[in-house]
Every structure is written in C-alpha cells, then in structure tokens.
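# got a sequence here, can you model it:
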Amino acid sequence: MPSTFSFPEPARRAWRATERLGLHEVVVVVVAFLIYFTIRGLVVDRAGEAMVRAFNLIELEQQLHIYWELRMQSWVLDSYLLIRALNAIYFWGHMPLVALLGVWLFLFHRRAYYRTRNAFLASGAIGVVIYWLFPVAPPRLVPFSGFIDTMAAFDRFGYNAQETQAFVNPFAAVPSLHFGWSLLLGAVVAWVGRHPLAVAFGIAWPIAMFFSVIMTGNHFILDAVFGAMVSFAGLGVALLAERLWRAALARRQLASTPL
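Below is the predicted model of the structure:
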C-alpha cells in the first residue's frame, strides 16, 4: 500500500516557525475582518429596518423600566473632560486595547490566548449573523430620540469620522461586542494575571466600557446585556470545541498505540 503523505521536514519547520511568530494569527484576523466587511456591505442600506428595531428596543426597555440611557447621558453633558474620557474609552478601549492584550496573552499565556481567541471568533461569528439578520440602529442615529453623538460632537477622530466610516457597521448595535468583549477579556486578564492590579483592571475595564457605550449614545442597555450573553456563548463554544479536540486527539493516540 502507498505510504501516507507527509510534508517534508523543512516545510514542517517553517510552519512551526511561523506559528511561533504569530503569523498564523495575523491570517486569522485578516480573514475575520474580510468576513465582517462582507456582512457590513449587506446591511448599510437597511436604515429603515434598523430604525424600526431601535424604536422597538426603546419600547421594550420602557416596559422593563430600564430606559435610563438619556438620563445617564445627561450626567456627563456638562463636563467636557468626562465626555472626552468616555469617547477615549469607547474608541481606544475597544480594538486597540483588545489587540494589545491579545499580544500579551500570546506572549505570556499562550493557552489562555488560544482559548480566548476561539471565544472571540465564535462570539464574533454569532454577532455578525445577528447584525445581518437583525440590523439595529444605535441611539445616536435614532431620529427625535434626544441622544447626542458625543464622538461626532466632541472628537475629530471617531467612528463617524471620514477615516473610520469605511470600517464601521452603523447598524451593529445589538449585540454590543464593545461591552461583551471587554467583559470577557477582563475576566481572562483577571484570571491569568492572578495579581490585585490584574483583578482590578478586569473589573474596572468592563464597568468603564459599559458607561462609555451608553453615555456616548452608541448603545442601549439591552445591547450591552445581549453583548455579554453572546460573548460568553462564544466562550462556551470555544470550551466545547477544545474538549472535543482533546477527545479526538486522545482517540487518535489510542488507535495508534500498538497492542
């Protein structure tokens, strides 16, 4: 019988070297962004549908007696410094900080990195499907709702700026992965750091992000709730996939062991 095909040893060494350098992770991120941009292109023209769902969400929050977003935003509108701080948390505390912490996990906590990476990919996949099926406008875009877009009003560089419009889905309010990912990654940092500063950061960052997404007019309270649910559902998928992978490896090892 013909022997099983295997890659030459130089090719295997090159593969392991690129894996150690994290080049595989760059490919994963690029593919994930390409998928996101594809989904974005399918929803940017569905403004009417997104607005109707936003009004329905406001009505639901009113029925639940948690429609507090306008009141919460009013707490900071008289303070220029607070508004700028919340804008900075919303913008720089999302993907830039996620990327920075991802590099830290990759370098110093590789196992936690892969588990967290898989949780992000799974929750991101769930998120983009929801964005595609059920686009929802954020508070700042809902007409006559009274919300102020603090990013556009007080910062030259924000998600409404010309530099970033091409990279943003304007109707991706539900779920808020801004909040969900900060909660998930904050929990990971607190768990692997095992230091009072890491624990304090893991608690403070999601809290700051929650107030930021609400007070900047970018998300409703229920958006954040759904974001947390989707993010931890992604973690559940990652843990299940890890468990199945280990079981498959164990079966393969058992099958290859001579009797």
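# when you work out contacts or count neighbours from here on, use the C-alpha atoms and nothing else.
Will do.
# packing partners for the lengthiest helix in the chain?
Taking DSSP state H as the criterion, the chain has its longest helix at helix 221-256. Judged by 3 or more Cα pairs under 8 Å, 6 or more residues apart in numbering; DSSP states H and E, the packing partners of helix 221-256 are helix 110-133, helix 177-193.
# can you point out the buried residues in that helix?
Across helix 221-256, burial judged by 16 or more other Cα atoms under 10 Å covers 221-239.
# quick one: the helices in the stretch 51-200 of the chain, in order.
69-74, 80-92, 95-108, 110-133, 150-154, 177-193, 196-215 (DSSP state H, counting those that start in this stretch).
# tell me the most buried of those?
Burial of the helices of the stretch 51-200 of the chain is given as mean neighbour count (mean count of other Cα atoms under 10 Å); helix 177-193 ranks first at a mean of 22.
# hmm, who's touching it?
90, 94, 98, 109, 112, 116, 120, 124, 127, 198-203, 205-206, 209-210, 213, 224-232 (Cα atoms under 8 Å, 6 or more residues apart in numbering).
# what angle do that helix and helix 221-256 make?
With axes from the mean of the first three to the mean of the last three Cα atoms, to 10 degrees defining the directions, helix 177-193 sits at 50 degrees from helix 221-256.
# now do helix 177-193: distance to the chain's middle.
Taking Cα atoms, centre = their mean, to the nearest Å, one finds helix 177-193 lying 10 Å from the centre of the chain it belongs to.
# check contacts around Tyr80.
For Tyr80, no residue meets the contact criterion (Cα under 8 Å, 6+ apart).
# now Leu239, nearest residue through space, not along the chain?
Counting by Cα to Cα, 6 or more residues apart in numbering, Arg115 is the residue found nearest to Leu239 once chain neighbours are left out, at 7.2 Å.
# ugh, typo on my part, it should be Leu235
Ala119 (4.3 Å).
# correct me if wrong: the one you found contacts Ala241.
No. Assessed by Cα atoms under 8 Å, Ala119 is found out of contact with Ala241, at 9.9 Å.
# here is the second sequence; please produce its structure so I can put it next to the first one:
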Amino acid sequence: MGASYSRDLAPRPAEIARTLQDRRTPVSPAETDADGRRRTSAPARQSLRALLDRMRSPRPPRLWFEIMLVALVYWTYSIIRNAVPEQESQALKNADRIWSFQESLGLAFERSLNHAVEGVTWLVVSMNYYYGTLHYVVTLGVLVWLYRRQPGRYAAVRLALAVTTCFALVGYYSFPLAPPRLMEGMDFVDTVRVHETLGSMSSGNLANVSNQYAAMPSMHVGWSVWAGITIAVLAKPLWVKVLGGLYPVLTLIVIMATANHFWMDAVGGVVCLAFGFAVSYAWYGTSAYRLPQKLASP
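Okay, the predicted model is just below:
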C-alpha cells in the first residue's frame, strides 16, 4: 500500500513539463498586480482599448444615421416629457416657491416684463412666434451647419445636445413646475391665448397635447445657449459671432416676457447643458470645439 500511495503522489512527467514551462515563461510586470498575481491578459486589454479608441475617434457623420438619431432622441424626449404625471397641485406650489425665492433676491421681474410687452402688440406677437419657431429652426440649422462645415466636431457637439435634452427629463419628473402664466392670482398674461398666435405647445389650443407643468428646466434656454456658444466659437464672421452671443439673451427675455418661464428655469437649462458638455468632454477627452474641423482622409 505504501508503494502505491507514493506512486499516486509522485508528479507525472506531463505535470513536470508544464511546471518547467511556466517557470521558463517570463511574466511582464504589466501582467501582474502588486502581489505578483497575473492580471487580465495584455492582448485583451489592448483590444478593449483599441475598440474604445475607435468609438471615440471622430468619424464622418452619415446623413441617414444622423436624421434617425435626432428624430429618435427628440421623439423619446417628447414622449417621456408628456408622459410625466401632470401634478397640478405640486406644480403650482413649486411655482409659488420659485416666485418667493426670486422675490427674496429682489429679482422677481417676470410679471413687470410680461405686462410691459403686452402693451405693444407687434412686439408681443413677434415674441410668440419667436418662442414657437426659432427653438427648432435655429437648433436644426446649427446641426446642419456643423454636419456640412464642421464634420470633425459634429459628433461631439451633437452628443452634448443629446445628453442635455435627455438630462432635462430628470427635472420634469422630480420638480413639476407651473409656468408663470398658470399661477393663480398673479395676473400674468398668457400672450399666446390672448393674441391667438403660435407659441408654447403648452398654451392655447395645444395645451391638451403637451405637459403644461414641465417648465423646469427650460430647454428653450438650454438649446439656445448650446447654439449660441457653438456659433460664437466656431463661426468666422464677427457679425455671426455676435448674433450667436445675442441669441440666448433674446431667448431668455422672450421666455419671461411671454410668461412661459421664470429666469430660474433658464438656470436649470444651463445646468443641463453643462452636464451635456461634461459628458462629451469625458467621452472624447477634450472640448468638442478643440477637435479638428475636418477629418483626415483615410
């Protein structure tokens, strides 16, 4: 029995050969951790890194994909935004809180601005159409311009806009807010209803197809600041840069004058935009505007 037991414990020739081979095969420091144990194989890490590098590298945008992506993001955003429960009671309470906070700062000027423009018909009507159209026209126009003239930067700048838009949904869910025109006893003028013009999707005859209590954050401001920065940084003519800088300022005035938003909603829009640019920076490793304008030929 002793001899048999010894033979069972004795290493076999194949095991001896594998042991010697393992000892002869050098292990690079990169493949071991602090305790000398093997890490994940270097080729696997290199393959993963190469895949991430390819995904992060700016590539020529494809028209069909971009149209589909923009449509999908906006459709999803609209569906979710309008699916948020319309918590009227809570939304009105939050509006009162916002107004009280602004009053404590001495910056509750939306009502005065609203009443001032209401006395100038051509101005308030123009603002209604501005609110109802430029929000889409300018944003899409900047996207098309980037696609055609700045293909190397297009994906990174578009990513910032997409993340900004999706992140805004957090605000709509967590902080339902009534716009000033729906506040009770505050004497705000709903300029779209009074003048029967195009304007807010949540006002007038379109109120039943859009969530009226999704005012925080303001994507009118979030998108306009995105467009304004992009134009001011990347456009070459000085007058175009100036228009880019003025666009978000005018948008801020319009959203308050038409009683669709508080200025605090604009702050929320800028916060969402900052998050969008941060995600874009983290993904591409640099500012979207520092990427090359043109893509290198393959």
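# about what we covered before: would you quantify the distance from the residue nearest to Leu239 of structure 1 to Ile203 of structure 1?
In this structure, Arg115 of structure 1 and Ile203 of structure 1 are 20 Å apart, going by Cα to Cα, to the nearest Å.
# and if you look at Ala250 of structure 1?
Ala250 of structure 1 is 37 Å from Ile203 of structure 1, where distance means Cα to Cα.
# repeat for Ile214 of structure 1
Distance from Ile214 of structure 1 to Ile203 of structure 1, by Cα to Cα: 18 Å.
# also Pro143 of structure 1?
For Pro143 of structure 1, the distance to Ile203 of structure 1 - Cα to Cα - is 34 Å.
# could I get the helices and strands packed on helix 221-256 of structure 1 as CSV with distance to Tyr80 of structure 1?
What follows is those, written out as CSV (distance: least, Cα to Cα, whole Å):
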stretch, distance to Tyr80 of structure 1
helix 110-133, 32
helix 177-193, 23
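# out of these, nearest to Arg16 of structure 1?
Proximity to Arg16 of structure 1 (Cα to Cα) singles out helix 110-133 among those, at 14.7 Å.
# helices or strands next to that closest one in the packing?
helix 23-43, helix 95-108, helix 177-193, helix 221-256.
# quick one: average offset of that helix versus structure 2, please.
By mean Cα distance after the TM-score superposition for structure 1, the fitted helix 110-133 of structure 1 averages 1.4 Å away from its aligned residues in structure 2.
# what's the match for Asn214 of structure 1 in structure 2?
To be clear, residue 214 of structure 1 is Ile; Asn isn't right here. Mapped onto structure 2 by TM-score structural alignment, Ile214 of structure 1 lines up with Met256.
# wait, what's in contact with Pro61 of structure 2?
Counting by Cα under 8 Å, 6+ apart, Pro61 of structure 2 has contacts Tyr147, Pro151, Tyr154, Ala155.
# now with 10 Å, please.
Taking Cα atoms under 10 Å, 6 or more residues apart in numbering, we find Pro61 of structure 2 in contact with Tyr147, Arg148, Pro151, Gly152, Arg153, Tyr154, Ala155.
# same deal with Ser104 of structure 2?
Ser104 of structure 2 sits in contact with Ile98, where contact means Cα under 10 Å, 6+ apart.
# same check on the one 5 residues further on?
Neighbouring residues of Phe109 of structure 2 by Cα under 10 Å, 6+ apart: Trp99, Gln102, Glu103, Met256, Ala257, Phe262, Trp263.
# what's the closest of those residues to Val192 of structure 2?
Ala257 (11.4 Å).
# excluding sequence neighbours, find me the nearest residue to the closest one.
Asn114 (4.3 Å).
# what lines up with the one you found in structure 1?
For Asn114 of structure 2, the residue aligned by TM-score structural alignment is Gln73.
# likewise Ala162 of structure 2?
Checking with TM-score structural alignment, Ala162 of structure 2 has Leu121 as its match.
# in this structure that match contacts Ala32, no?
Yes. Using Cα atoms under 10 Å, Leu121 of structure 1 makes contact with Ala32 at a distance of 7.7 Å.
# follow-up on the earlier one: farthest pair in the contacts of Pro61 of structure 2?
Largest separation among the contacts of Pro61 of structure 2 by Cα to Cα: Arg148 and Ala155, giving 12.0 Å.
# how far away is Thr76 of structure 2 from Ala50 of structure 2?
Noted for Thr76 of structure 2: a distance of 32 Å to Ala50 of structure 2, by Cα to Cα.
# whatever residue of structure 2 lines up with Ala54 of structure 1: what's it in contact with?
Counting by TM-score structural alignment, Ala54 of structure 1 lines up with Ala95 in structure 2. Residues counted as contacts of Ala95 of structure 2 (Cα under 10 Å, 6+ apart) are 89, 101, 176-180, 182-184, 213, 215-216, 261-262.
# buried ones among those?
Buried members of the contacts of Ala95 of structure 2, scored by 16+ other Cα under 10 Å, are Pro176, Leu177, Ala178, Pro179, Pro180, Leu182, Met183, Tyr213, Ala215, Met216, His261, Phe262.
# the fifth one contacts Ser203, correct?
No. Checked against Cα under 10 Å, the pair Pro180 of structure 2 and Ser203 is beyond contact range at 11.7 Å.
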